[in-house]
Structure formats: C-alpha cells, structure tokens
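J.: All I have is the shape, not the residue letters:
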C-alpha cells in the first residue's frame, strides 16, 4: 500500500541506531518502562511523539529546507528522542561533557528547552542526512491509539556512548537482530509487531555500512487484519517477516 490514511493518528518518530559488533550489525535496543502508557515493558528503538517545538527553525539545522515538512520535523524529533532516551547526540560540534548532558537530557524531556535551543547552547548543528528514512508505519483504522511513525536509521557517531535514561528507557543494550528475534521467540522479551518486522528486515544486512548503503525506497506500511486471524503486511517491500497471529500480537 502506497498511501495509507493517517487521519486521526498521532505523528511519531523513531531512530534505529546501528553499529558494527563482533557478530556483525548491532542495533540499540531499549526496554521501555513497564508503567508507560504505550508499549510498557517492550523492547523498542528510541522514539516518541513529534512535538511542535521540533521544527527545524534555526541555522543549526542543515539540509532540512528541501525536505517535506512532516519528514523534516520527524527527523528532529527522532534526534531529540535519541538524546533523551539513550544520551546519544547525532549533532556535530564541540565535545559535550557528562555534566552538561546530564543537565540537558531531563530539560529536553520535560520540554523546558527546545531542541533548537539545546543545539545552540552546545554549539552543535544537526545534518538531516545523518538520519536516513527506513520506513513509515501506520496501524489499521479502528484501533483506539494509532501512531503514524516514521522510522529512521543512523550510525552511532564516533565518540558517542549509549546510556539509558532510567526513566522511559529503563535498560538499553546493543544486540544483533538474530539475538533479539530468538529472545522474542523464547518469550524472554516483548516486541510489538512493527518492531519485530523491522528487526527481521535489519537482520538481512551484515554491517552498518551495508544497511546505510541500501537504496530500497522506504515503504509506507499499513498492516491488514485478515479474516483468518492474521495480521499481515504486503510482501515484496523488503520484509522477511510479514504475518503474525492476532492472538500473539501485542497492540499497546
């Protein structure tokens, strides 16, 4: 499907942070706090709702002018959420010390400071090209909570270190897609259907360089609820995992 209807859905953005490990491509997997209203306790990527304050409104944002407005603001939201939840800055500039990061992360999370203001304070700029579109997912119509989520991929910047915030992301680790899928099959972790599908797709790449060099157009996916009790996405759009029984699907 090329044009799902996003009416009534909440705009959201997610970033899949990748690096190369001893066993190949690794992705940053965070465990969401169990008390969160959406996907509590699930394994996910850093991300959240798009905020009006995420608009790329200053000279600190490079390469955003040519993007569609929804894409531009979502890339900023993805970068902001990555900093808040994992401590990773995708912006470039002077080294930011631990104390400054510790002060700015909760200020950003509480919207006491906008991301543009944050970049200005640390003297950084954010290049839109750092966050590459990977997919856009939209739940089927009729669900009580629907997020129109844009997924981006980005390589871990040199010198950046992941550190879970302990609030929204209670734990964070690097893991291969194969390990995460095996743990999900064994019931050790919980994955939402879009997360599982995207992890399976990531598992087709041997390295971060191979993933970032992939020229597959980012699909716009809206799953279908089939009459025979399956949740399904179209085949032929880059996903090896396309169906799951409805009774197994975690929906919130």
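T.: Arrived safely, thanks for sending. All values reported here derive from a predicted model rather than from experimental measurement. Numbers count the residues shown, from 1 in each chain.
J.: hey, let's count contacts and neighbours off CA atoms from now on
T.: Will do.
J.: All the helices of the stretch 51-200 of the chain, residue numbers only.
T.: Using DSSP state H, counting those that start in this stretch, the helices found in the stretch 51-200 of the chain span residues 69-86, 98-109, 115-122, 177-185, 193-202.
J.: Return the set of buried residues in the third one.
T.: In this case it means helix 115-122. 115-116, 118-119, 122 (16 or more other Cα atoms under 10 Å).
J.: Name the residues that touch it?
T.: By Cα atoms under 8 Å, 6 or more residues apart in numbering, the residues outside helix 115-122 that reach it are 53-54, 56-58, 60, 76, 80, 91, 93-94, 96, 104, 108, 125.
J.: Whichever of those residues end up buried, select them in PyMOL.
T.: Buried residues among these (16+ other Cα under 10 Å), as a PyMOL selection:
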select buried, resi 53+54+56+60+76+80+91+104+108+125
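J.: And the contacts of helix 115-122, which is closest to residue 196?
T.: residue 80 (23.4 Å; Cα to Cα).
J.: What distance do you get for the nearest residue to that closest one once chain neighbours are set aside to residue 163?
T.: In space, and not counting its chain neighbours, residue 80 is closest to residue 115: 6.4 Å by Cα to Cα, 6 or more residues apart in numbering. Distance of residue 115 to residue 163, computed by Cα to Cα, to the nearest Å: 19 Å.
J.: Strands of this structure, residue ranges please.
T.: Using DSSP state E, the strands of the chain run over 10-21, 24-32, 43-44, 47-49, 61-62, 126-127, 132-137, 147-155, 169-175, 220-221, 224-225, 230-232, 243-245.
J.: ranking those strands by burial, who's on top?
T.: Ranked by mean neighbour count, these are led by strand 43-44 with a mean of 24 (mean count of other Cα atoms under 10 Å).
J.: okay, pairing it with this:
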C-alpha cells in the first residue's frame, strides 16, 4: 500500500461520511462484505473496503414519508447530542445510499428484484434515493443500520490527503437480495470471515486501511452476526480519533487505550497501535494480536 501523504499535515475540516459493515452468517461463521476499489480511485485505490462514502447534498433532502426514523432519533442513536438532527438523519441515509449504489443491497428492505432494479434505474438517472423510493412505494429502513463507531482522521493522515469524519454502521445483509456491484468504483465484491480477511492481508494478497484492520480485528472477537448486532445495541458507538507520530522514520498510529494516546481507556479489545513496516500497517504483536 502506498502512503503518498506520509508526514504531511492537512488543515481542511474532515468530510462527513458513512460506511456499512454488512454481515451474514455462513458455513465458515460470521462473514463481512468487502469491495476492492479501482486502482485509479483517488482515495484508497486498490484497497479492500466496506461500502461507504462521503455525505452527498441529496442526503439532506430527505422525504419523511420514505424513512422510518426521525432526525432526533438518528442523533440519539449516534450518541452525538451536538449534531443537528437533519445531519444525523443524512448520515444514516448516506450509509444506506452508498450501500445500495456500490453493491446493490438495501438493508432492511423486502423489495423484490424488479423493485430494486427500478429503484436503481431511477437513482442512476439522478433521482435521489428518498424520492425514488417514495415513487415506488418503498420505505427506507434506517433502523436496519446500527451505529458502530466514529472514526475521525487526524490532521496528519497516513493514507490520504483528505480527512474524513466517518460513522461506521453494522447491518444484516438482506438474504433475498443479489449483489449488483458498481463497475465504476469496484473491481471485486467478496464475502469473507474477518479472520480470513486479516490472514489474506497478512499474506500480502489484499490491502487494507487502518480503520478496516482495526474493525475486522474487533469483529474476530465477537462471534456471529447476532452477537455483533447485540453488541451494537448495548453500547454507544466508539469514538476513534487516531493519534499518529513518527518514530525512527516509521509511522506509528495510536488508538484509545495506548500509552501514547490521550484517551487512556481502550475503545475495544485488540491492538492499540499499528506500525507501518513491511509496506503495511502491523500491530506490535503481529497477526496473532489482530486475531485475538
């Protein structure tokens, strides 16, 4: 993985964004959906990521008749009392929209293949998701998304020249819906267990960014999809504000709970720092520490 902005300071505000860890239980156990971004993509090109992206102006043009949660309730779920209700609702909607745009899945929906195809046709033509769903009589289930964590890129980022304020959600993948990958943005969409993803990363088969590495490490410790969803329901989203520094010319990223981080309480089990070596980000304890 190239680190083209190693050491640079970015003063622009972080961009509001949302991402979704889609889950299902398969024969190998808990599986999560990942997409490999096109190599020429400006941000994280060639890296395996969860569906997601930055907030779009259309996400703020909500239709109350098309969603099942109010802005106030969305804010409560995110545990961010300072957030405007409209912004909280827009972040939920952005997560749903990006998931539908990038892999064709609409969590919480009972729409059949024909309805989803019609919805896709309308959104590709430029109609925002809320309006398109309303036209087709489809409700958007924001409640199918459970807030998981919030990642704020530091002013000294390690993988991009842009900063993001990203809300991570978890959701069950609708079992009756088929993946329809966005060819403009992705070259591969795969289901894997969190353990397999991390093992493939360690073997050099795929690239991952630090938020994916840390989130997958957490998932390896939680069991099946129901356990992950229950975990999300019973605690507020973890705030992850990485604090990087350079040590002997090597980038180190510290997370809550690390002795070098300003927040001494750990956000979740697992490693509390990653070090860039061997052309990848590694915890001090190697793969075993990632897998728990």
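T.: Right, received. Where do you want to start? This structure is a prediction, so every number in the text was calculated from the model and none was measured.
J.: How close are the two chains, by TM-score?
T.: Scored against TM-score structural alignment, normalised by the length of structure 1, the superposed chains reach a TM-score of 0.88; 241 aligned residues with a Cα RMSD of 2.0 Å.
J.: how about residue 80 of structure 1, what's its match in structure 2?
T.: Matched to structure 2 by TM-score structural alignment, residue 80 of structure 1 sits across from residue 97.
J.: Please identify the deepest-packed of the helices of the stretch 51-200 of structure 1.
T.: Comparing the helices of the stretch 51-200 of structure 1 by mean neighbour count (mean count of other Cα under 10 Å), helix 69-86 ranks first with a mean of 25.
J.: Contacts made by that one with the rest, please.
T.: If you take Cα under 8 Å, 6+ apart as the criterion, helix 69-86 of structure 1 is touched by 12-15, 46-51, 54-56, 64-65, 88-90, 105-106, 108-109, 115, 128, 131, 150, 152, 162-165, 168-169, 172.
J.: Please repeat the previous calculation with a cut-off of 7 Å.
T.: 12-15, 46-48, 50-51, 54-56, 64, 88-90, 105, 108-109, 115, 128, 131, 162-165, 168-169 (Cα atoms under 7 Å, 6 or more residues apart in numbering).
J.: closest one to residue 211 of structure 1 among the helices of the stretch 51-200 of structure 1?
T.: The nearest among those, by Cα to Cα, is helix 193-202 at 7.6 Å.
J.: Which neighbouring elements make contact with that closest one?
T.: Contacts defined by 3 or more Cα pairs under 7 Å, 6 or more residues apart in numbering; DSSP states H and E place helix 193-202 of structure 1 against helix 177-185.
J.: what's the average distance of the helix it packs on to structure 2?
T.: Superposing on structure 2 and averaging over aligned pairs (mean Cα distance after the TM-score superposition for structure 1), helix 177-185 of structure 1 comes out at 0.4 Å.
J.: That helix to helix 193-202, inter-axis angle?
T.: Helix 177-185 of structure 1 and helix 193-202 are oriented at 150 degrees to each other (axes from the mean of the first three to the mean of the last three Cα atoms, to 10 degrees).
J.: that older thread, kindly reformat the helices of the stretch 51-200 of structure 1 as CSV containing distance to residue 139 of structure 1.
T.: Rendered in CSV, the data for those read as follows (distance: least, Cα to Cα, whole Å):
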stretch, distance to residue 139 of structure 1
helix 69-86, 18
helix 98-109, 26
helix 115-122, 28
helix 177-185, 21
helix 193-202, 9
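J.: for these, which one sits closest to residue 143 of structure 1?
T.: helix 193-202 (14.3 Å).
J.: rewinding a little: between the buried residues of helix 115-122 of structure 1, which is nearest residue 187 of structure 1?
T.: For these, the nearest to residue 187 of structure 1 is residue 115 (37.3 Å; Cα to Cα).
J.: and the aligned partner of the closest one in structure 2, how far is that from residue 136 of structure 2?
T.: In structure 2, the residue matched to residue 115 of structure 1 (TM-score structural alignment) is residue 129. Using Cα to Cα, one obtains 11 Å as the distance from residue 129 of structure 2 to residue 136 of structure 2.
J.: Check residue 209 of structure 2 too.
T.: 37 Å.
J.: cool, residue 52 of structure 2 as well?
T.: Residue 52 of structure 2 is 24 Å from residue 136 of structure 2, by Cα to Cα.
J.: ditto for residue 266 of structure 2
T.: Shown here: residue 266 of structure 2 relative to residue 136 of structure 2, a distance of 45 Å by Cα to Cα.
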